[in-house]
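heads up, no residue letters with this:
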């Protein structure tokens, strides 16, 4: 990929992010092109369709938040339990800054299939990380008897979701420290022998 393609893609992603964070209820490719100061043709040269653009946008936003480094930290944890605690820590620290984009996508994905596809891509990626952690806990002989890794991964995935964080911290008023402590206690009691 050439430097100008990278610059064009970056301009498009930043423009789309601005539109979404501004609270726009519908986001068209034309609106994104206008915001980026590009033609629609230039936009389609960089992204094949809106789903492709939205998937890249969520990955771009995750990159800006340091998710790649956080995922590496989770994978490098000394044990499966330490990796589980690192997932909870990640959500406690990074969810506040991610909330505006998550809220915007929550509205957008309900009316735009491309946004839904992108959101699902991100959730699938998060689920794969939870599966890896559950498998690691099981391989270390620490998974609760009678609990399979698939169910354990589902429990980690849903309990550490941005929706759960929003419900507990924003709506119920938990502090980040309370969220982290209580979720750790809950998941350890559910999953670990």
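Perfect, I can see it now. Keep in mind the model is a prediction, meaning the values are calculated, not measured.

CA atoms for contacts and neighbours, from now on please.
OK.

Now do the strands in the chain.
In the chain, no strands are defined using DSSP state E.

For the residue most central in space within it, give its distance to residue 18.
Nearest to the geometric centre of the chain sits residue 122, at 5.3 Å (Cα atoms, centre = their mean). Computed with Cα to Cα, to the nearest Å, the distance linking residue 122 and residue 18 is 19 Å.

Pasting the second one now:
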């Protein structure tokens, strides 16, 4: 990689990291000007790197994946031989990630009905998660571990709903559950409902 390209990538990452901090503090409706000021670059530099505000928000959520290594961790889960451990570890990894992205994710959810850029960024991220959950569920079916009353499509969509940010917000924010209780309950619920009962041991 040339020094010029490396410098450009560093600037791009600096913009995204500063934007993440700003959006976490002020919300996803922060303007391009505010983000540019926070990182000390021009508005034109942001447009050069990301095209528009929508491109910036999409890059922002993808940068979070890199910073917190969620994509790497989830892909590693798919390599676990035991299907029950695979599902258990995958759900744990995702739920460990949720509190880290919550400030930004929560605001994208709030804005997506009125802000096209926020909606596009959120849907882009959720589409990627749905694809990964479908891959996970397909692997369970291939191993004969998926309960017979589920097909891959329904199981992956159900899991996506149950472990989503909105459910986390309701349980932790509205019901006052601890993060640990929420994680344990959601994880054990997914495993108990999706895994073939003949294959499912008691899990803490």
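Yep, it's here. Since this is a predicted model, take the numbers as computed values, not measurements.

Please work out the TM-score for the two chains.
Overlay of the two chains. TM-score (TM-score structural alignment, normalised by the length of structure 1): 0.88; 193 aligned residues with a Cα RMSD of 2.1 Å.

coming back round to it: wait, the residue nearest to the centre of structure 1 sits on residue 58?
Yes: using Cα atoms under 8 Å, residue 122 of structure 1 is in contact with residue 58, at 7.2 Å.

Show me what residue 164 of structure 1 lines up with in structure 2.
Under the alignment (TM-score structural alignment), residue 164 of structure 1 pairs with residue 167 of structure 2.

got a list of what its match touches?
If you count contacts by Cα atoms under 8 Å, 6 or more residues apart in numbering, residue 167 of structure 2 has them with residue 161.

Would you mind measuring from it to residue 173 of structure 2?
10 Å.

And for residue 133 of structure 1, the neighbour number?
26 (other Cα atoms under 10 Å).

got a list of what the counterpart of it in structure 2 touches?
In structure 2, the residue matched to residue 133 of structure 1 (TM-score structural alignment) is residue 136. The contact partners of residue 136 of structure 2, by Cα under 8 Å, 6+ apart, come to 78, 87, 156.

Now distance to residue 53 of structure 2 and neighbour count too, for those, in a markdown table please.
A markdown table is the format used below for the contacts of residue 136 of structure 2 (distance: Cα to Cα, whole Å; neighbours: other Cα atoms under 10 Å):
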| residue | distance to residue 53 of structure 2 | neighbour count |
| --- | --- | --- |
| 78 | 34 | 20 |
| 87 | 36 | 24 |
| 156 | 31 | 23 |
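
So which of these is the closest to residue 106 of structure 2?
Closest approach to residue 106 of structure 2 among those (Cα to Cα): residue 156, at 22.0 Å.

To which residue of structure 1 is that closest one aligned?
In structure 1, residue 156 of structure 2 lands on residue 153 (TM-score structural alignment).

so that match sits right up against residue 136, yeah?
No: the criterion here is Cα under 8 Å, and residue 153 of structure 1 misses it with residue 136 at 10.6 Å.

average offset between the longest helix along structure 2 and structure 1?
The longest helix of structure 2 (DSSP state H) is helix 83-111. On superposition with structure 1, the mean distance recorded for helix 83-111 of structure 2 (mean Cα distance after the TM-score superposition for structure 1) is 2.3 Å.
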